[in-house]
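**Student:** just coords:
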């Protein structure tokens, strides 16, 4: 049975970038970013994977029915895949409608939770979803916010429920009970090699310093942006206003968010922002 690690994050928090770094380690060089599943780095919400291991199409099921089946699909997947899996997750850690953990602890080796300053998440998510920043803020403050939830559209992924940004973080960090490594996006930006080494140690993967350095070098943000301009990127939604690899900067919110939206986010998420080092002792953004 394969090990399963959950790579959990709120959308636009660095999940894909970390998967690319891990794929580069597995490839021993520059991995194909359009083929991350071949390195055991697919999405836990993939409709194709669900349909393959379920034996019939999820599109024929109501949401509650396929959500109740998802834990068992993960168990079947773990039983049939020969390499350890690191599965991308945007869902909050939660229970299925019938009360079972959506991410079964009996097949879980651990979880990595990537957190990014909510002030920087908003403008990135707004471009990704093709909405304005006010609408993105509304979504990040909505406890029922869900992705791929339009009943009239067949999305490539199953419905996911991130909910509110701060609730999402608390669900994984405080309530999951899983063996957990927390990674701040800002630390990954500041010293990718160091953070990647910590992630590899948590996963139990062996890699020398040269392999780690090469993995980081070929996943530089400017390089990924140029690759996306030249060849596209399969995970970029068609409605996105900008590149998937948009800016990769810390603090760009200062140029993009008006004061009233900053205040709204701090009012709703201030406690979690302080916990992860995004507010100073006076409650001001860092």
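**Tutor:** Noted; the coordinates are in hand. For clarity, every value in this text was computed on a predicted model and none was experimentally measured.
**Student:** switch to C-alpha atoms for all contacts and neighbour counts from now on
**Tutor:** Fine.
**Student:** how many neighbours does the closest residue to residue 252 other than its chain neighbours have?
**Tutor:** Spatial nearest neighbour of residue 252, chain neighbours left out: residue 120 (6.4 Å); criterion: Cα to Cα, 6 or more residues apart in numbering. The number of residues packed around residue 120, counting by other Cα atoms under 10 Å, is 20.
**Student:** Just confirm residue 120 is within a helix.
**Tutor:** Yes. Assigned with DSSP: H, G, I helix; E, B strand; the rest coil, residue 120 falls within a helix.
**Student:** and here's the other structure:
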């Protein structure tokens, strides 16, 4: 049985894509508490199970009841131990990439960094090319995660790769989801009306309201889903922070090459 990975660096839109796929698969508005139970076993998003849940002590059973090819979500770098059993059976990699400047904003909000430490967090992220806590978890830096997943043949020699930019999902969610469903081979012919319904039921405003109604931990600023903005400057952390990012693009060719490839060098 072949499988696909839905992978990304954290705060790049992975959960949003999972929910869109869940909505597409079930073709109905999910109940209030369904799409937001990502903590403690995200079994409610069963269309794309999380490898961290499947590999935990109280992990989830494989969603074998599904009529679509299995897809697993991960933030880990492709070469970590937990991925190795799937080396030969992996046939597809769907990777979501997002502007690291927007990742910084989203991560800072998600991690509930205090206002007085916001600028320090942004500087830390730029200096380490990502959040060091996530690197120690096995997710790598932003540039490592992107580079290794868009070229995963060393770890998954049989995999086809499809890269979707977060910004393109924002500007054309219907087109992006159609492309994703086609790549994953969930349908012989993508149902455009069904895609539109899935996108409508997965709008970020709707997801934030669902989380508020479900009384999940973390309210207001710390809701899992933010506004999902794109093209944000780092100047609100301090002029020196934006300048540090631009200097990184000038002085680090590895980071600059990856950022430029995906349109994040301006």
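**Tutor:** That came through, no problem. In this text, all values refer to a predicted model and were calculated from it rather than measured experimentally.
**Student:** TM-score of the superposed pair?
**Tutor:** Their TM-score after superposition, calculated using TM-score structural alignment, normalised by the length of the second structure, is reported as 0.78; 239 aligned residues with a Cα RMSD of 2.9 Å.
**Student:** Tell me the spacing between the aligned partner of residue 43 of the first structure in the second structure and residue 73 of the second structure.
**Tutor:** Under the alignment defined by TM-score structural alignment, residue 43 of the first structure corresponds to residue 50 in the second structure. Counting by Cα to Cα, to the nearest Å, the gap from residue 50 of the second structure to residue 73 of the second structure is 5 Å.
**Student:** ok, residue 172 of the first structure - contacts?
**Tutor:** Listed by Cα atoms under 8 Å, 6 or more residues apart in numbering, the contact set of residue 172 of the first structure reads 8, 92, 93, 113.
**Student:** Dump those residues to CSV, plus neighbour count, distance to residue 27 of the first structure and secondary structure.
**Tutor:** Output for these, formatted as CSV (neighbours: other Cα atoms under 10 Å; distance: Cα to Cα, whole Å; DSSP: H, G, I helix; E, B strand; the rest coil):
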residue, neighbour count, distance to residue 27 of the first structure, secondary structure
8, 27, 22, strand
92, 23, 30, coil
93, 23, 30, coil
113, 22, 23, strand
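**Student:** Nearest to residue 132 of the first structure among those?
**Tutor:** Nearest to residue 132 of the first structure among the contacts of residue 172 of the first structure, counting by Cα to Cα, is residue 92 at 23.6 Å.
**Student:** and the closest one, what pairs with it in the second structure?
**Tutor:** Using TM-score structural alignment, the equivalent of residue 92 of the first structure in the second structure is residue 77.
**Student:** hang on, isn't that match packed against residue 139?
**Tutor:** Yes. Using Cα atoms under 8 Å, residue 77 of the second structure is in contact with residue 139, at 5.3 Å.
**Student:** quick one: common contacting residues for the two?
**Tutor:** residue 145.
**Student:** What segments of the second structure are strands?
**Tutor:** In the second structure, the strands defined using DSSP state E lie at 3-8, 49-50, 71-74, 90-97, 160-165.
**Student:** tell me the average deviation of the longest one from the first structure after fitting.
**Tutor:** On the superposed models, the aligned residues of the first structure are on average 0.9 Å from strand 90-97 of the second structure, with distances taken as mean Cα distance after the TM-score superposition for the first structure.
**Student:** Give me the angle between that strand and strand 160-165.
**Tutor:** 10 degrees (axes from the mean of the first three to the mean of the last three Cα atoms, to 10 degrees).
**Student:** and the gap between residue 100 of the first structure and residue 147 of the first structure?
**Tutor:** 21 Å.
**Student:** now swap in residue 162 of the first structure and tell me
**Tutor:** From residue 162 of the first structure across to residue 147 of the first structure, the span is 8 Å (Cα to Cα).
**Student:** and if you look at residue 240 of the first structure?
**Tutor:** Using Cα to Cα, residue 240 of the first structure is found at 14 Å from residue 147 of the first structure.
**Student:** now swap in residue 209 of the first structure and tell me
**Tutor:** Applying Cα to Cα, the value for residue 209 of the first structure to residue 147 of the first structure is 38 Å.
**Student:** Neighbour count for those two, which is higher?
**Tutor:** residue 147 (16 against 11).
**Student:** Compare the strands of the second structure and give me the one nearest residue 249 of the second structure.
**Tutor:** strand 90-97 (17.3 Å).
**Student:** which bit of the first structure covers the closest one?
**Tutor:** Against the first structure, strand 90-97 of the second structure falls on residues 108-115 (TM-score structural alignment).
**Student:** give the contact list for residue 75 of the first structure.
**Tutor:** For residue 75 of the first structure, the contact set (Cα under 8 Å, 6+ apart) comprises 104, 107.
**Student:** that's a strand at it, yeah?
**Tutor:** No. Secondary structure of residue 75 of the first structure (three-state DSSP): helix, not part of a strand.
**Student:** Hmm, residue 162 and residue 148 of the first structure touching each other?
**Tutor:** No. Taking contacts as Cα under 8 Å, residue 148 of the first structure lies outside contact range of residue 162: 11.1 Å.
**Student:** Could you list the buried residues of stretch 38-51 of the first structure?
**Tutor:** Judged by neighbour count (16 or more other Cα atoms under 10 Å), stretch 38-51 of the first structure contains these buried residues: 39, 40, 41, 42, 43, 44, 45, 46, 47, 49, 50.
**Student:** List just the nearest of the residues you listed to residue 215 of the first structure.
**Tutor:** residue 39 (13.8 Å).
**Student:** what's the spacing between the closest residue to the closest one other than its chain neighbours and residue 145 of the first structure?
**Tutor:** In space, and not counting its chain neighbours, residue 39 of the first structure is closest to residue 23: 5.8 Å by Cα to Cα, 6+ apart. Distance from residue 23 of the first structure to residue 145 of the first structure, counting by Cα to Cα: 30 Å.
**Student:** between those two, who's got more neighbours?
**Tutor:** residue 23 (24 against 16).
**Student:** Kindly provide the distance from the equivalent of the more buried one over in the second structure to residue 65 of the second structure.
**Tutor:** Structural alignment (TM-score structural alignment) places residue 23 of the first structure against residue 22 in the second structure. Separation of residue 22 of the second structure from residue 65 of the second structure (Cα to Cα): 14 Å.
**Student:** just residue 88 of the second structure next, same as before
**Tutor:** In this view, residue 88 of the second structure and residue 65 of the second structure are 22 Å apart by Cα to Cα.
**Student:** Residue 148 and residue 162 of the first structure: which has the busier surroundings?
**Tutor:** Between residue 148 of the first structure and residue 162, residue 162 has the larger neighbour count (other Cα under 10 Å), namely 28 against 15.
**Student:** Now which residue in the second structure aligns to that one?
**Tutor:** By TM-score structural alignment, residue 162 of the first structure lines up with residue 139 in the second structure.
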